[in-house]
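Q: What follows is a predicted structure for the sequence shown.
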Amino acid sequence: MKSLKKKRRVQVISLAAVALIAATALIGYAMRDGINFFRSPSQVIAEPPAPNEVFRIGGLVEEGSLIRGEGEVISFSVTDGGGVVPVTYKGVLPDLFEENQGMVGTGTYVNGVFKATEILAKHDEDYMPKEVVDALKEQGVYKEPDGS
């Protein structure tokens, strides 16, 4: 017959395992809406995501594509040199947002248009998010910033 000490040890280990599994499940459930994957325009065109999937897209704002509509509605295209995705956004753009500059947007891809809920732009003339740099390098259109 097992000693009382061994039984207690098995019970404690079992309870700890159940608690660990429950905590992991709760963390995964809480983060299900908080994880946004990054995609380049080429990836979005090659494999369009589901209309209800929230993700981030990044690249350069295509020159000549920025159109300010009625009120706060803005439309433009984002490119990585290999693909172009039209974007619509309702809100106020960051001060440093302009054509031929890097941007990252969060939103959904519906009927061939990325509907952004958030737009981020560079915060100085040299900075560009790593994901955007990687996507532009992959397409062969990345230019190193001037060192001056």
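A: Arrived safely.
Q: rest of the way, CA atoms for contacts and neighbours
A: Noted.
Q: Would you enumerate the residues in contact with the closest residue to V78 other than its chain neighbours?
A: Nearest residue to V78 in three dimensions, chain neighbours excluded: V61, at 4.6 Å (Cα to Cα, 6 or more residues apart in numbering). V61 makes contacts with 76-79, 98-103, as judged by Cα atoms under 8 Å, 6 or more residues apart in numbering.
Q: Next up, a structure to set beside the first:
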Amino acid sequence: MTRKKRRLMLVGLGMLLLGSATALTLTAFQDNLVFFYSPSDVQEKHVDPGRRFRLGGLVEEGSVHKDGTTVRFNVTDLNNSLPVSFTGILPDLFREGQGVVAEGALDGSGTFKAVEVLAKHDENYMPPEVAESLKKSGKWTGAETERMKEQGHPAGMTAPASAK
């Protein structure tokens, strides 16, 4: 084999290895990618059952029902709501009217089966994604952010328009 053919073969082998490594990395990244949706986004985008994503919003007043370790509640963005079912121990800060982010997937009946539920940090905090979806839905007022700053809360924290 000549030097030129050997060099060409090494370059080809290197490109094949680089392509394989890139494909493997992209596949692993895609498997771990979890999108965030509000209940309105889920309805608008027709998220497929079984596809894992994060659902954020407020726990709807009067919707929490406990049956042993299984808890059923609705998550709302004040425009639409989505039923959620979670089996496990809820965070201490979980309660009606408060911000929540749940990770899981829709089942065939349209219920979000959560595998993890995260509650907000205090009565004034809301995940930025939830606040953004409230702003998009027109249910947000900027006055709340100013009120929170006056009360000494960090500027990066946000609250829903209905918070008093």
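A: Nice, thanks for sending it over. From a predicted model like this one, the values you see are computed outputs, not experimental measurements.
Q: Overlay the chains and give the TM-score.
A: Their TM-score after superposition, calculated using TM-score structural alignment, normalised by the length of the first structure, is reported as 0.85; 144 aligned residues with a Cα RMSD of 2.0 Å.
Q: Out of the contacts of V61 of the first structure, grab the one that's most surrounded.
A: When neighbours are taken as other Cα atoms under 10 Å, the top entry among those is V78 (29 neighbours).
Q: mind listing the strands for the first structure?
A: With DSSP state E as the definition, the first structure shows strands at residue ranges 37-39, 55-61, 67-68, 73-79, 84-90, 102-110, 113-121.
Q: so where in the second structure does the second one end up aligned?
A: Just to be clear, that refers to strand 55-61 of the first structure. Strand 55-61 of the first structure corresponds to residues 53-59 in the second structure, going by TM-score structural alignment.
Q: Equivalent analysis for the last one, please.
A: Under TM-score structural alignment, the alignment places strand 113-121 of the first structure onto residues 111-119 of the second structure.
Q: What lies in contact with that stretch?
A: Applying Cα under 8 Å, 6+ apart, the set of residues contacting stretch 111-119 of the second structure from outside is 82-87, 90-91, 93-94, 98-107.
Q: top helix in the first structure by residue count?
A: Determined from DSSP state H, the single longest helix within the first structure is helix 4-31.
Q: Now do the contacts for the residue most central in space within the first structure.
A: Nearest to the mean C-alpha position of the first structure, counting by Cα atoms, centre = their mean, stands R56 at 2.3 Å. With Cα under 8 Å, 6+ apart as the criterion, the residues that contact R56 of the first structure are 36-39, 104-107.
Q: Repeat that for P49 of the second structure.
A: 105-108, 110.
Q: want to try a markdown table for the residues you listed, with neighbour count and distance to E144 of the second structure as columns?
A: A markdown table is the format used below for the contacts of P49 of the second structure (neighbours: other Cα atoms under 10 Å; distance: Cα to Cα, whole Å):
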| residue | neighbour count | distance to E144 of the second structure |
| --- | --- | --- |
| A105 | 22 | 32 |
| L106 | 22 | 33 |
| D107 | 13 | 36 |
| G108 | 10 | 38 |
| G110 | 15 | 33 |
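Q: mapping those onto the first structure, which are still in contact?
A: Contacts from the contacts of P49 of the second structure that recur in the first structure, judged by both residues aligned by TM-score structural alignment, their matches' Cα atoms under 8 Å, are 105-107.
Q: Can you report how many residues lie near E63 of the first structure?
A: Under the criterion other Cα under 10 Å, the count of neighbours that E63 of the first structure has is 14.
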